[in-house]
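> Please work out how this folds:
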Amino acid sequence: MKRILIYVCLLFSAFSAWGRNDNLGKETKEIMKRVADWQIDHPNSGAVKDELDWTRAPLYMGMVDWAEIAEKEDRDKTYYDWLLRIGRRNHFQMGKWMYHADFIAVGQSFIDLYIKYGDRKMVAPVMARANWVVENPAQTSLKLDYSRMETLDRWSWCDALFMAPPVYAKLYSLTGDRKYLDFLNREYKASYEYLYDKDAHLFYRDARYFTQREANGEKVFWGRGNAWVIAGLAEILKAFSPNETSRKFYEELFVELAERLAELQSPDGYWHASLLDPKSYPSPETSATGFIVYALAYGINAGLLERDTYLPAVEKGWKALVGAVESDGKLGYVQPIGADPKKVTRDMTEFYGVGAFLMAGCEYKKLFE
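Sure, this is the predicted structure:
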């Protein structure tokens, strides 16, 4: 009798967990669809209209992740078709500046589309740009005054670590050509040594903030800036094979940054515009929160982060993100384009915030499958 009771209890627990997970999956899909559809219906909602701009790159990345779920589970090709129309309309080209990380960022999703469809036109432009940069590396010092345009030829600001490095990781994975890996490792580690505060375990946005302080006397560490970095690390690690020897540096940095960011989550579930002075910026901020939730959820799914330790932060962060979505699907509380903490209001939205939300939702959904 005792064994039967134990079996019944375990069976009930399993069915309860299955039901909860199934409901969570449906709820997550529903909210992602609403957000994705709102964005598609409002193509001019962002500050920059150029479809190849860096602000669109995270949106396309999030849409690729969402499109895969929609097609696989619902046979809905709407989102892949939307991405293909954008790519073809722009001939899958990169932005104008040869070295600037922002102008190769859209190449990440174009590589993903090439992997799915096998059309070389989708990958040729990003490969041509990357080849040129690798073969003609910028000679600029990272320590130039940030006001000089030449400093943008290299990854001298932390956002760049999301924009460009995953491109080279993906091209290395795609081709096996070590020139992409060698370039990635050299440039990333140079930026890490320059921008990473090894005491605070956080990245400065750029050299202008090395000596600045917040109102409470703390160092200035921008929420979205560090969110860009950890989300970019997740993309790099996704691209690498499990036995890639270069993984060690990126894995260790990912785990270290994840641990620090988890400590800095606010009680409301958000990561605010200023990581060390959230009281000066009390408003929610969904772009930082979206990218961090995405990265932490990826870390759990990939076995890099302990589920019991990090799942509460992910769940609280996802709940906060969902709370920033209007009934029509508009995502609010996205800090506008910038380089440091700023005030945020509910009506503010941007392409990269929506991309971060979709990336986070897709990875969150996997936690319960």
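
> From here on, just use CA atoms for contacts and neighbour counts.
OK.

> What residues of stretch 163-181 count as buried?
Residues 163-173, 180-181 are the ones in stretch 163-181 that count as buried (16 or more other C-alpha atoms under 10 Å).

> oh sorry, the question was meant for stretch 286-306
Neighbour-count burial for stretch 286-306, counted by 16+ other C-alpha under 10 Å, picks out 286-301, 304-305.

> do stretch 45-54 as well
Of all the residues in stretch 45-54, those buried under the rule 16+ other C-alpha under 10 Å are Ser45, Gly46, Glu51, Leu52, Asp53, Trp54.

> so who does the nearest residue to Thr345 once chain neighbours are set aside touch?
Sequence neighbours aside, Tyr333 is the residue nearest to Thr345 in space, at 5.2 Å (criterion: C-alpha to C-alpha, 6 or more residues apart in numbering). The contact partners of Tyr333, by C-alpha atoms under 8 Å, 6 or more residues apart in numbering, come to Ser283, Pro284, Glu285, Thr286, Ala324, Val344, Thr345, Arg346, Asp347, Met348, Thr349.

> Now the second one, please; I'll put the structures next to each other:
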Amino acid sequence: MYKKILIIFLCFPLRFLSAQTDTLEDFPEGYTPEEVGKLVAYRFVYAKHALHAGKWISYPETFYWNGALRFAQLTDDRALLRSMQDRFELLLTTEKELLPIRNHVDLNMFGSLPLTLYQITGDQRYKELGLPYADTQWEVPENAKPGEKEWAEKGYTWQTRLWIDDMYMITIVQANAYKVTGDLKYIDRAAKEMVLYLDELQRPNGLFYHAPDVPYYWARGNGWMAAGVTELLRYLPEDHKDRPRIMEGYRKMMKSLKDYQTADGMWNQLIDEPDYWAETSGSAMFAYAFITGVKQGWLDAGTYAPAARKAWMALVSYIDTKGAVSEVCVGTNKKNDKQYYYDRPRRTGDYHGQAPYLWCVAALLEK
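You can find the predicted model right below:
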């Protein structure tokens, strides 16, 4: 009898520790990353293009595509992967005119998509298409404006705007270029740019204004930063000179996001406004940053894993039976008007929201 009690006592701390670290596993039916990923990713197979200015593949579509590819890779879903490749093949043939030009931060990010395809398939065409999008981000065009040239002279991309959105757009293409080439110049660029944005835009509470002249903590804007800094830390060498500064900014942001998470697990359209509506795209980006941070050991699992799980469980409830995410803020330019952010239309199935859900799925599936 006493021996049995002793065994139970000795095993309890281990089971308790396991319960803390396994919070991001064993989801109930309907909430597993496999189920959610398949529902959201397959919606993209027959979806229409979402074009930038009605002309080129937009960044929301690019990131939705990337997310579907990653899900296909992680689950060895060859049918989905083939569908994604077949769809992309049109951009090399009959839909060439939809390939984005390379003159803006919201367009150069497209290079991340062919570079992702290259990493999965090894098809050299994808690499040759993707790398120029990373390179031209640091090649100043002849018609560059004075302010753009000034950023370039300081070693930053001429596409610098100091909008927090940029820190996903720039990071994702430069990090992918680093992954496929091993050339440190790409990751150095992303790190240098990230430090600039941290220094210029991060507030004492850890969050970020949309831009220096727009003092509001917009959820998806902060989400772009949260996802961007997370992506960068995943691939930034441990001994990189900028890693301590970037990690400091990341952890400071995560702590603030933990504090502002609502009782139901979401974050509001303006993060610090309790009366604003819950917004799904930004919330999913924050959940992705939490999940990755816990799994990478950057964040304390006992504190952040339950918060990440709570967010995921809440997020799944916004997906309909066709894989469309609701309560997604539409594309939003900066504006120094608080009411403007509250009044932004909300859509269901908007690609701004579809992509971050797949980032969460990938983070949950990765070992």
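
> coming back round to it: out of the buried residues of stretch 163-181 of the first structure, what pair is the most spread apart?
Largest separation among those by C-alpha to C-alpha: Met163 and Ser173, giving 17.2 Å.

> Tell me the one among the contacts of Tyr333 of the first structure nearest to Asp102 of the first structure.
Closest approach to Asp102 of the first structure among those (C-alpha to C-alpha): Thr349, at 19.6 Å.

> so the closest one makes contact with Gly46?
Yes: with contact defined as C-alpha atoms under 8 Å, Thr349 of the first structure and Gly46 form a contacting pair (7.1 Å).

> The equivalent of Ala128 of the first structure over in the second structure: what's it in contact with?
Matched to the second structure by TM-score structural alignment, Ala128 of the first structure sits across from Pro132. Residues near Pro132 of the second structure by C-alpha under 8 Å, 6+ apart: Gly111.

> Recalculate using a threshold of 10 Å.
With contact set as C-alpha atoms under 10 Å, 6 or more residues apart in numbering, Pro132 of the second structure has these partners: Arg102, Asn108, Gly111, Glu139, Ala177.

> Kindly report the same for Asn44 of the first structure.
Applying C-alpha under 10 Å, 6+ apart, the residues near Asn44 of the first structure are Asp50, Glu350, Phe351.

> how near is the spatially most central residue of the second structure to Thr292 of the second structure?
Closest to where the C-alpha atoms of the second structure average out (C-alpha atoms, centre = their mean) is Ala227, at 3.7 Å. According to C-alpha to C-alpha, to the nearest Å, Ala227 of the second structure stands 10 Å off from Thr292 of the second structure.

> Next, show the common contact partners of those two.
With C-alpha under 10 Å, 6+ apart, Ala227 of the second structure and Thr292 have common neighbours Phe286, Trp359.

> Check the secondary structure at Pro336 of the first structure for me.
Here Pro336 of the first structure is coil, with the state taken from DSSP: H, G, I helix; E, B strand; the rest coil.

> in the lengthiest helix in the first structure, what counts as buried?
In the first structure, taking DSSP state H as the definition, the longest helix is helix 2-41. Neighbour-count burial for helix 2-41 of the first structure, counted by 16+ other C-alpha under 10 Å, picks out 21, 24-25, 28-29, 31-39.

> quick one: it to chain centroid distance?
25 Å (C-alpha atoms, centre = their mean, to the nearest Å).

> So which residues of the stretch 201-350 of the first structure form helices?
Applying DSSP state H, counting those that start in this stretch to the stretch 201-350 of the first structure gives helices spanning 223-239, 247-263, 286-301, 307-323.

> Just give me the mean distance for the third one relative to the second structure.
Overlaying the second structure shows helix 286-301 of the first structure at a mean distance of 0.4 Å from the equivalent residues (mean C-alpha distance after the TM-score superposition for the first structure).

> Can you name every helix or strand that that helix contacts?
Contacting helix 286-301 of the first structure under the criterion 3 or more C-alpha pairs under 10 Å, 6 or more residues apart in numbering; DSSP states H and E are the following elements: helix 223-239, helix 247-263, helix 307-323, helix 351-366.

> Where in the second structure does it align, residue-wise?
Counting by TM-score structural alignment, helix 286-301 of the first structure sits on residues 280-295 of the second structure.

> repeat for the first one
Counting by TM-score structural alignment, helix 223-239 of the first structure lines up with residues 219-235 of the second structure.

> Give me the mean deviation of the matching stretch from the first structure.
By mean C-alpha distance after the TM-score superposition for the first structure, the fitted stretch 219-235 of the second structure averages 0.9 Å away from its aligned residues in the first structure.

> Can you list the buried residues in that stretch?
Buried residues in stretch 219-235 of the second structure, defined by neighbour count with 16+ other C-alpha under 10 Å: 219-233.
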